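Enquirer: Give me a 3D structure for the following:
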Amino acid sequence: MEKKSLSIQIGQRLRFYRQQRQLSLDDLASLTGVSKPMLGQIERGSSNPTVAILWKIAAGLQIPFGSFLVRNPSIKILREEEQPKFQEYNDLFEAHNTFASPGVPFETYRIRLLPGCTHLSSPIEGLKSITVHSGTLTIEISGESCTLQKGDAISFSPATNQVYQNLGDEVCECNQVIFYTIH
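Expert: Model prediction:
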């Protein structure tokens, strides 16, 4: 999806969730820790928010991050080219959202880490489950490091920062499921 149309879509989804909850921009700023002017720019589609900003907004609204990326939540089949995705770290990290639906407290991702990739994931309330399908994933959670090979899985509370690394020579592919704590 083109960057400008993605920004417009994110803005429309943000406005929908804010209005659905009958929140002003000031209320939303208080909930999320994102400034009112930035939220206004995002809603108008005039700002391309970072992944970190979107995570803060999603956490404040208690919705899955992928809710901003899904055009029609009733879609059952998502072809690879239709899956919302984001890339970071000079395209060494790539995440495809394979399921997110408003009102459902979990979402799934297909993740690729190219050799040499280090990805920092911010804390959220809930539970993460990761299954490695190829390559090797080294993950550090609360200072504890573990290495997962093909077929290995891990689940944990992501209440602190996590560091994901591909220290190997081949692409690491894994699936991630995030279950959000609803208050």
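
Enquirer: can we go C-alpha only for contacts and neighbour counts from here?
Expert: Will do.

Enquirer: Distance of Glu82 relative to Glu173?
Expert: 19 Å (C-alpha to C-alpha, to the nearest Å).

Enquirer: Can you give me the buried ones in the longest helix along the chain?
Expert: Counting residues, the longest helix in the chain under DSSP state H turns out to be helix 3-20. Of all the residues in helix 3-20, those buried under the rule 16 or more other C-alpha atoms under 10 Å are Leu6, Ser7, Ile8, Gln9, Ile10, Gly11, Gln12, Arg13, Leu14, Arg15, Tyr17, Arg18.

Enquirer: Name the SS class of Lys150, please.
Expert: coil (DSSP: H, G, I helix; E, B strand; the rest coil).

Enquirer: Actually, Val104.
Expert: Going by three-state DSSP: Val104 is coil.

Enquirer: ok, back up a step: more neighbours, Glu82 and Glu173?
Expert: Per other C-alpha atoms under 10 Å, whichever of Glu82 and Glu173 has more neighbours is Glu173, with 21 against 14.

Enquirer: where's the residue lying closest to that one once chain neighbours are set aside, which helix or strand?
Expert: If the residues on either side of it in the chain are set aside, Glu173 comes closest to Arg112, at 4.6 Å by C-alpha to C-alpha, 6 or more residues apart in numbering. Assessed by DSSP states H and E, Arg112 sits inside strand 106-113.

Enquirer: hmm, who's touching that strand?
Expert: 64-66, 92-101, 165-166, 171-180 (C-alpha atoms under 8 Å, 6 or more residues apart in numbering).

Enquirer: run this one through as well so I can compare:
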Amino acid sequence: MEKNQLNTLIGRKVKEVRKRKGLTLEQASGMTGVSKPMLGQIERGISNPTVSTLWKIASGLDEAFSTFIEEPKPDIIHIRAEELQELDGGHGGFVVQPVFPKERDRSFEVFYIKLKRGGHYHSHAHQDGVEESLFISEGEVEVMIQERVYTLKKGDAFRFQANVDHSYKNGGEEQAVMTLIIHYQKERFL
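Expert: Sure, this is the predicted structure:
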């Protein structure tokens, strides 16, 4: 991104945040320690703010620094099945297709999982606050959490705290397919 484009992006974002919070330039200036004229120049994209200035604005307006430099995301994302990459899980018959990988501003990621007949996968504990949700679309999946086994069949949904070791096993006679959503604990600034 060119410097002028970046200045325009930053200016637009600063103005959006200020307006969303219902602040005048003068109020924003008081909260951030950045002069009213400088904020106005930044918002119009005619000033190239330093990192220090952006940090002041971010801190004063209680926003993540990256809010002001992120390019806008599309309103719609369409991923075709044939575009998904298959990653071998490295364990017997476990295949992963990342659908929506974790992004900085989202607290979840989505995968399609295929477990071949007899396939299995062991996952070590995630950090506290991580939750997994499973939706079984084909076959049968056994989920083991701390020595307890839950048998899930087509159409079943299952959610659990994933801060303990857990595993998945295809306990049926055919391939099992599921959607896995991993929810991460939302932090103040992702």
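
Enquirer: follow-up on the earlier one: so where is the helix or strand following the strand holding Arg112 of the first structure in the second structure?
Expert: Following strand 106-113 of the first structure in sequence order, the next helix or strand is strand 118-121 (DSSP H and E). Aligning strand 118-121 of the first structure against the second structure (TM-score structural alignment) gives residues 120-123.

Enquirer: Could I get the buried residue list for the matching stretch?
Expert: Neighbour-count burial for stretch 120-123 of the second structure [16+ other C-alpha under 10 Å]: His120, Tyr121.

Enquirer: How far off centre is that stretch?
Expert: Offset of stretch 120-123 of the second structure from its chain centre (C-alpha atoms, centre = their mean, to the nearest Å): 23 Å.

Enquirer: what's the average distance of that stretch to the first structure?
Expert: By mean C-alpha distance after the TM-score superposition for the first structure, the fitted stretch 120-123 of the second structure averages 0.9 Å away from its aligned residues in the first structure.

Enquirer: Residues touching that stretch, excluding its own?
Expert: Gly89, His91, Gly92, Gly93, Phe94, Asp165, His166, Ser167, Tyr168, Lys169, Asn170.

Enquirer: quick one: the strands in the second structure?
Expert: All strands of the second structure, identified by DSSP state E, fall at 87-88, 94-100, 108-115, 120-123, 131-138, 140-145, 148-153, 157-161, 166-170, 176-183.

Enquirer: about what we covered before: can you redo the buried residues of helix 3-20 of the first structure as TSV with distance to Ser129 of the first structure?
Expert: Conversion of those to TSV gives the following (distance: C-alpha to C-alpha, whole Å):
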residue	distance to Ser129 of the first structure
Leu6	27
Ser7	29
Ile8	31
Gln9	28
Ile10	26
Gly11	29
Gln12	30
Arg13	26
Leu14	27
Arg15	30
Tyr17	26
Arg18	29
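
Enquirer: wait, which of those is closest to Gln149 of the first structure?
Expert: Among the buried residues of helix 3-20 of the first structure, Leu6 lies closest to Gln149 of the first structure (C-alpha to C-alpha), at 34.2 Å.

Enquirer: And that closest one, what's its match in the second structure?
Expert: Alignment note (TM-score structural alignment): Leu6 of the first structure has no counterpart in the second structure.

Enquirer: residue in the first structure matching Glu140 of the second structure?
Expert: In the first structure, the residue paired with Glu140 of the second structure is Thr136, using TM-score structural alignment.

Enquirer: Next up, the contacts around that match.
Expert: Contacts of Thr136 of the first structure by C-alpha under 8 Å, 6+ apart are Thr147, Leu148, Gln149, Lys150, Asn166, Leu167, Gly168, Glu170, Cys172.

Enquirer: counterpart of the fourth one in the second structure?
Expert: So the one you mean is Lys150 of the first structure. In the second structure, the residue paired with Lys150 of the first structure is Lys154, using TM-score structural alignment.

Enquirer: Next, count neighbours for its match.
Expert: Neighbours of Lys154 of the second structure using other C-alpha under 10 Å come to 15.

Enquirer: Thought Leu134 was touching it, still the case?
Expert: No: taking C-alpha atoms under 8 Å as the definition, Lys154 of the second structure is not a contact partner of Leu134, at 11.0 Å.

Enquirer: Can you list the neighbours in contact with stretch 171-184 of the second structure?
Expert: By C-alpha under 8 Å, 6+ apart, stretch 171-184 of the second structure touches 107-118, 129-142, 170.

Enquirer: same thing but at 6 Å, please
Expert: Stretch 171-184 of the second structure is contacted from outside by 107-117, 130-141, using C-alpha atoms under 6 Å, 6 or more residues apart in numbering.

Enquirer: Only the buried subset of these, as a PyMOL command please.
Expert: To isolate the buried ones among the contacts of stretch 171-184 of the second structure in PyMOL, judged by 16+ other C-alpha under 10 Å, type:
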select buried, resi 108+109+110+111+112+113+114+115+116+117+130+131+132+133+134+135+136+137+138+139+140+141
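
Enquirer: Sweet, I'm off.
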